[in-house]
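Enquirer: just the structure for this:
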Amino acid sequence: MRIVEKTITGIDGSTARLTGYVAESSSEMADTARPAMLILPGGGYAMTSERESDPIALRFTAAGYQTFILRYSCAPSRHPVALLQAAQAMRLIRAHADDWRVAPARVALLGFSAGGHLAATLATASGEAALREHGFTEPQEVRPDALLLAYPVITTGPHAHRRSISTLLGPEHRHDAALLDMLSIERHIDGRTPPVFVWHTMTDPTVPVENTLMLIQACHEAGVRVEAHLFPEGGHGLSLATRATARAGSPGAAGEPDPDNVVPAVQIWPDLALTFLAGAFADRP
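Expert: So this is what the prediction gives:
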């Protein structure tokens, strides 16, 4: 295993960090290219969560994926800085397919919360205009082959997580009707959208589950393959929903994990995602 690091400079001069966990060739194992996964942590476009970074990457690395984390630029950077960095990260992964032992037609994109919104913007027609404007003349070339979303921000409408959208656009553009329409993902699902896996909790107090329900309906209407899992309980930002990825509890809890972040019923989602990916990639080289 080796760790690769790349710096991606944004159009505003900010920098993003791409970190990869790459399994190298071994005489003891079959020397074949592996599927890859690019992970976009959440954080309301104000930061990128470490709870949704390395623990997620290592979970999928153990399952045979070459995994990459993009710690993209957040506020004060504004749209489309992070989108262009995510597109560049996808381009780098495919461009280094031989060196990083990646199957370039089996690259998944996994986003959490606001990172889910960023992932969905790249994977759908929502981001096409901005990509073309900034030199990605063929947006399909940087789209993932499968899209995985965990408690994602989807809509800019009545059920929006307004803080994420406002942070992404900044005070100058947070009420820009054209931008809000472009970044409302459910309005831009079409036949070119890759297969979608999504999960959410019904009791999420931060990003309403209606975001995911709107995504499911849009995929269904467009004929896009979608697998959705709605868990009856659990808060927002669960990551793996284990003790290892739980937020620290209150100061009086002596560093114990927040019990609201440990939800055994949710812990199955990585296995469900891997089964989904096996099916989505079954006919790909």
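Enquirer: use CA for all of it now, contacts and neighbours both
Expert: OK.
Enquirer: distance check, H220 against P195.
Expert: Distance, H220 to P195, by C-alpha to C-alpha, to the nearest Å: 11 Å.
Enquirer: of the two, which one has the most company?
Expert: The neighbour count for H220 versus P195, taken as other C-alpha atoms under 10 Å, is higher for P195 (24 against 14).
Enquirer: is that one in contact with G223, as I believe?
Expert: No. Judged on C-alpha atoms under 8 Å, P195 makes no contact with G223 at a distance of 9.9 Å.
Enquirer: can you tell me the SS state at A273?
Expert: helix (DSSP: H, G, I helix; E, B strand; the rest coil).
Enquirer: A146 versus that one, what's the distance?
Expert: In this view, A273 and A146 are 11 Å apart by C-alpha to C-alpha.
Enquirer: touching both of the two, which residues are there?
Expert: F197 (C-alpha atoms under 8 Å, 6 or more residues apart in numbering).
Enquirer: for stretch 131-142, measure first residue to last.
Expert: Note: stretch 131-142 ends 10 Å apart using C-alpha to C-alpha.
Enquirer: identify each buried residue in it, please.
Expert: 131, 136, 139-140, 142 (16 or more other C-alpha atoms under 10 Å).
Enquirer: please apply the same query to stretch 91-109.
Expert: In stretch 91-109, counting by 16+ other C-alpha under 10 Å, buried: 91, 93-94, 97, 100-109.
Enquirer: to compare with the earlier structure, here is another sequence to fold:
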Amino acid sequence: MRVFLAPLFVFAVLSLGTSTHSSAAEPFQPQPIVPGGILLPLYPADSPQLNHDRVHEAENYNSTFEKKPATILNVINIHNPSIEVHLATDEPNNTGAAVIVAPGGGHKILWVGPEGADCVPFFKKQGVSTIILRNRLRVDGYVAEIDAVNDAFQAIRLVRAHAVEWKLDPAKIGIMGFSAGAELSAPTAVLYEAFERDNNGASDPLAKVSARPDFVGVIYPGPTPFTAHPETRIPGDVPPSFIASAGSGDKVHALWATDYFTAMLKAGVPNLEMHIYGNGGHGGGLRDRGGIPFGAWTARYAEWLKDLGFLNKPGLPTKAAADVAAYAKKSKR
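Expert: Okay, the predicted model is just below:
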């Protein structure tokens, strides 16, 4: 659900089909988007979630030479979905928080550069670790509302399962999605109970790990669960959400953002925040957009995270958690 006008970059399509890291007998091993990242597949090699006829196929990368060295701008042909972890746990201002970033691309491509790689230095300044999600795409034959959303849930469980190893706070693991990526982050706010119920088999190594995010970012979103079903059930322990979009210049995505906000607001969900800006268009990631207010949504997001306690030292209870507990208790009355 994304329209993107390609910037004037020089592109190179890098086909890794002959990579020494992959063969027809084993799942493809992706190339890092940002140097130094920890790469992990979302699923075990024998997982029934994977398409074993295609899991060995190489991802295709478009790169730009505007930056030196050349950086990967977008990715297609994803059959072995993965996460790329960039830890901030060695930073003096480490918070123990982590955000899983789901890039957009209309389910046709993943804009892992402007809506993935660019997030790493931004969140590092906040003392927050960044995890770039490479989910499966509709263009490659997958069902976005099922396969890609499951990838988002699996990413949350996988990061939480490694929290001790990576020195993360397991109560500060959130997800943020851009455009089509927000079609993955938004469902994680309300459908985690169903995912956990349907993915708790004895053979699943993450069966006992919570898939619930501690906070959710919904940035110029595609349709959310509330678009087709306004009465979608909101769990009692629903996490807080931050929503941002341009307004008239990106009308359809602003309306989808409003669908989500209105349902949450009607339910009285705490710590819900939305910014709809008077000027601006669709896409753009974290860039400043020539200095218009929409370009400062990232500052508002950082303020929101700080206000809810996610930028405090690791291990300290958050305001968000206390508010969630109070809301859950009230919902049970």
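Enquirer: ok so, going back, and which of the buried residues of stretch 131-142 of the first structure is nearest A86 of the first structure?
Expert: Relative to A86 of the first structure, the closest of these is V142; by C-alpha to C-alpha it sits at 8.7 Å.
Enquirer: going along the chain, name the strands of the stretch 151-300 of the second structure.
Expert: For the stretch 151-300 of the second structure, applying DSSP state E, counting those that start in this stretch gives strands covering 173-178, 216-219, 241-246, 273-277.
Enquirer: dump the ones you listed into a markdown table; add distance to I38 of the second structure as well.
Expert: Below are these laid out as a markdown table (distance: least, C-alpha to C-alpha, whole Å):
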| stretch | distance to I38 of the second structure |
| --- | --- |
| strand 173-178 | 17 |
| strand 216-219 | 23 |
| strand 241-246 | 27 |
| strand 273-277 | 32 |
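Enquirer: which of the ones you listed sits closest to A254 of the second structure?
Expert: strand 241-246 (5.8 Å).
Enquirer: which residues in the first structure does that closest one match up with?
Expert: The counterpart of strand 241-246 of the second structure in the first structure, using TM-score structural alignment, spans residues 196-201.
Enquirer: what sits against the residue lying closest to R284 of the first structure once chain neighbours are set aside?
Expert: Distances taken as C-alpha to C-alpha, 6 or more residues apart in numbering put A105 closest to R284 of the first structure, at 6.3 Å, once the chain neighbours are dropped. Each residue near A105 of the first structure by C-alpha under 8 Å, 6+ apart is listed here: 145, 284-285.
Enquirer: by neighbours, which of those wins?
Expert: D145 (23 neighbours).
Enquirer: give me the distance between the counterpart of it in the second structure and I100 of the second structure.
Expert: Aligned counterpart of D145 of the first structure in the second structure: D214 (TM-score structural alignment). For D214 of the second structure, the distance to I100 of the second structure equals 11 Å [C-alpha to C-alpha].
Enquirer: same thing with A296 of the second structure?
Expert: With C-alpha to C-alpha as the criterion, A296 of the second structure and I100 of the second structure are 20 Å apart.
Enquirer: correct me if wrong: D323 of the second structure contacts P270.
Expert: Yes. Using C-alpha under 8 Å, D323 of the second structure makes contact with P270 at a distance of 6.6 Å.
Enquirer: intersection of neighbour lists for the two?
Expert: Common neighbours of D323 of the second structure and P270 (C-alpha under 8 Å, 6+ apart) do not exist.
Enquirer: so where do the strands sit in the stretch 1-150 of the second structure?
Expert: Counting by DSSP E, counting those that start in this stretch, the strands of the stretch 1-150 of the second structure are 11-15, 38-41, 60-64, 71-76, 82-86, 98-102, 129-134.
Enquirer: okay, these in JSON lines with mean neighbour count next?
Expert: Converted to JSON lines, the strands of the stretch 1-150 of the second structure look like this (neighbours: other C-alpha atoms under 10 Å):
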{"stretch": "strand 11-15", "mean neighbour count": "14"}
{"stretch": "strand 38-41", "mean neighbour count": "17"}
{"stretch": "strand 60-64", "mean neighbour count": "21"}
{"stretch": "strand 71-76", "mean neighbour count": "22"}
{"stretch": "strand 82-86", "mean neighbour count": "25"}
{"stretch": "strand 98-102", "mean neighbour count": "30"}
{"stretch": "strand 129-134", "mean neighbour count": "28"}
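Enquirer: of all those strands, which lies closest to A180 of the second structure?
Expert: The nearest among those, by C-alpha to C-alpha, is strand 98-102 at 8.3 Å.
Enquirer: which stretch of the first structure lines up against that closest one?
Expert: The alignment places strand 98-102 of the second structure over residues 36-40 of the first structure (TM-score structural alignment).
Enquirer: mean per-residue distance, that stretch to the second structure?
Expert: In the superposition against the second structure, stretch 36-40 of the first structure averages 0.7 Å from its aligned positions (mean C-alpha distance after the TM-score superposition for the first structure).
Enquirer: contacting residues around that stretch?
Expert: Contacts for stretch 36-40 of the first structure (C-alpha under 8 Å, 6+ apart): 53, 56-57, 60, 65-72, 90, 102-104, 106-112, 115-116, 118-119.
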